[in-house]
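A.B. asks: could you work out the structure for the sequence below:
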Amino acid sequence: MVALPPYARAMGMFVVEAHDSAAPASPVVAMDFSECNTGRPGFLHGGAIGGLLEMAGFATLHAHLEREGIDAQVRLKPVNISIEYLRSGLPERIFACGEVVRAGRRVANVRVEAWQADRSKSVASCWMNFLIAPKKVAAE
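C.D. replies: Got it, this is the predicted structure:
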């Protein structure tokens, strides 16, 4: 199970389900519409949507590395994120799920999509690039 950081929990994000039973499961991160993520009246704020995409990207890569047995040995450093806003976020629950496009020894590329009622109508999407760095071991 993927644990979301305090920022995600403060924004009301939570993990809801596995994304595809035919492929290795990627977590689906959801966020309900609320006063803390409202932009212009009646719409989700773009920053809240961007935050959801980012959290889903991290959750996806963590789940992938966990399946590979190397999650505990590395730390992830985001290099960049490029977001495409495609539709206005309506006042309802929004979902996001990612796919690891490539994960090498040092770099990973993740694609994330966000949608609301209809998964075929994306609200936003993003590309994230991560540096995969070994965790520093504390001196004994």
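A.B. asks: make it CA atoms for all contacts and neighbour counts henceforth
C.D. replies: Noted.
A.B. asks: what's near enough to touch I83?
C.D. replies: By CA atoms under 8 Å, 6 or more residues apart in numbering, I83 lies in contact with G50, A124, S125, C126, W127.
A.B. asks: burial count for A18?
C.D. replies: 14 (other CA atoms under 10 Å).
A.B. asks: in strands only, show me the contacts of I83.
C.D. replies: With DSSP state E as the criterion, strands contain A124, S125, C126, W127 from among those.
A.B. asks: buried subset of those as a PyMOL selection?
C.D. replies: In PyMOL, selecting the buried portion of the ones in strands among the contacts of I83, with burial taken from 16 or more other CA atoms under 10 Å, looks like this:
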select buried, resi 124+125+126+127
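A.B. asks: okay, the ones in strands among the contacts of I83 in a markdown table with distance to P41 next?
C.D. replies: Putting the ones in strands among the contacts of I83 into a markdown table (distance: CA to CA, whole Å) gives the following:
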| residue | distance to P41 |
| --- | --- |
| A124 | 19 |
| S125 | 23 |
| C126 | 25 |
| W127 | 28 |
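A.B. asks: between the ones in strands among the contacts of I83, which is closest to A108?
C.D. replies: Taking CA to CA as the measure, A108 lies nearest W127 of those, at 10.5 Å.
A.B. asks: want to put them side by side, so please do this one too:
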Amino acid sequence: MINTPEAFEHLLDQSPYARTIGMKIQLTDGQLEFYLPFAPHNIGNDQMPALHGGLIGGFMEMAAIMHMVCIQDDAKTPKTVDFSIDYLRPGFARDLYAACSVTKHGKQVANVQVTAWQESPDKPVAIARAHLLLD
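C.D. replies: Prediction:
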């Protein structure tokens, strides 16, 4: 199990995408929380301004994968079988957070629900479901 700031940094350094978007992992009240600090290059709509929808989706998919890596005993990276996202609110030009919940953890497949928010977890920007191959 990966659960120290140093181990989180090492894990994120292994992912070029996570490094590019500036993704972070932290423990909040003993739970994994994923954090995307605001960066101007993540803007998709200059008029609002708002984060790019693909960035939000990519961040959430990466959160699901990293969540499984952190909670498993082995360090194998799961592969995405299916990823479905519902956008609920605009992701404004500010920090974005995500938390994951494993709904099924079998030997070969895991189902993970991801919630992303800015103001409060009670007001999600998006929710997603990831089906991951663990082999």
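A.B. asks: got a TM-score for the two of them?
C.D. replies: The TM-score (TM-score structural alignment, normalised by the length of structure 2) is 0.84; 123 aligned residues with a CA RMSD of 1.4 Å.
A.B. asks: from A18 of structure 1, how far off is the most centrally placed residue in structure 1?
C.D. replies: By CA atoms, centre = their mean, the mean C-alpha position of structure 1 lies nearest to A56, the distance being 1.2 Å. The gap separating A56 of structure 1 from A18 of structure 1 is 12 Å, by CA to CA, to the nearest Å.
A.B. asks: how far off centre is the longest helix belonging to structure 2?
C.D. replies: Taking DSSP state H as the criterion, structure 2 has its longest helix at helix 53-71. From the chain centre to the centre of helix 53-71 of structure 2 is a distance of 3 Å (CA atoms, centre = their mean, to the nearest Å).
A.B. asks: that one against structure 1, how far on average?
C.D. replies: Here the mean offset of helix 53-71 of structure 2 against structure 1 after fitting is 0.9 Å, by mean CA distance after the TM-score superposition for structure 1.
A.B. asks: which part of structure 1 lines up with that helix?
C.D. replies: Using TM-score structural alignment, helix 53-71 of structure 2 corresponds to residues 46-64 of structure 1.
A.B. asks: buried sites along that stretch?
C.D. replies: By neighbour count with 16+ other CA under 10 Å, stretch 46-64 of structure 1 contains the buried residues 46, 48-64.
A.B. asks: again, but for stretch 1-17 of structure 1
C.D. replies: Result for stretch 1-17 of structure 1 [16+ other CA under 10 Å]: buried residues L4, A8, M11, G12, M13, F14, V15.
A.B. asks: sitting in strands, which of these do you find?
C.D. replies: M13, F14, V15.
A.B. asks: what ranges does structure 1 have for its helices?
C.D. replies: Listed in chain order, the helices of structure 1 (DSSP H) span 6-10, 46-67.
A.B. asks: can I get the ones you listed in a markdown table with distance to G104 of structure 1?
C.D. replies: Formatted as a markdown table, the helices of structure 1 follow (distance: least, CA to CA, whole Å):
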| stretch | distance to G104 of structure 1 |
| --- | --- |
| helix 6-10 | 27 |
| helix 46-67 | 10 |
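A.B. asks: ok, which of these comes nearest G39 of structure 1?
C.D. replies: helix 46-67 (7.2 Å).
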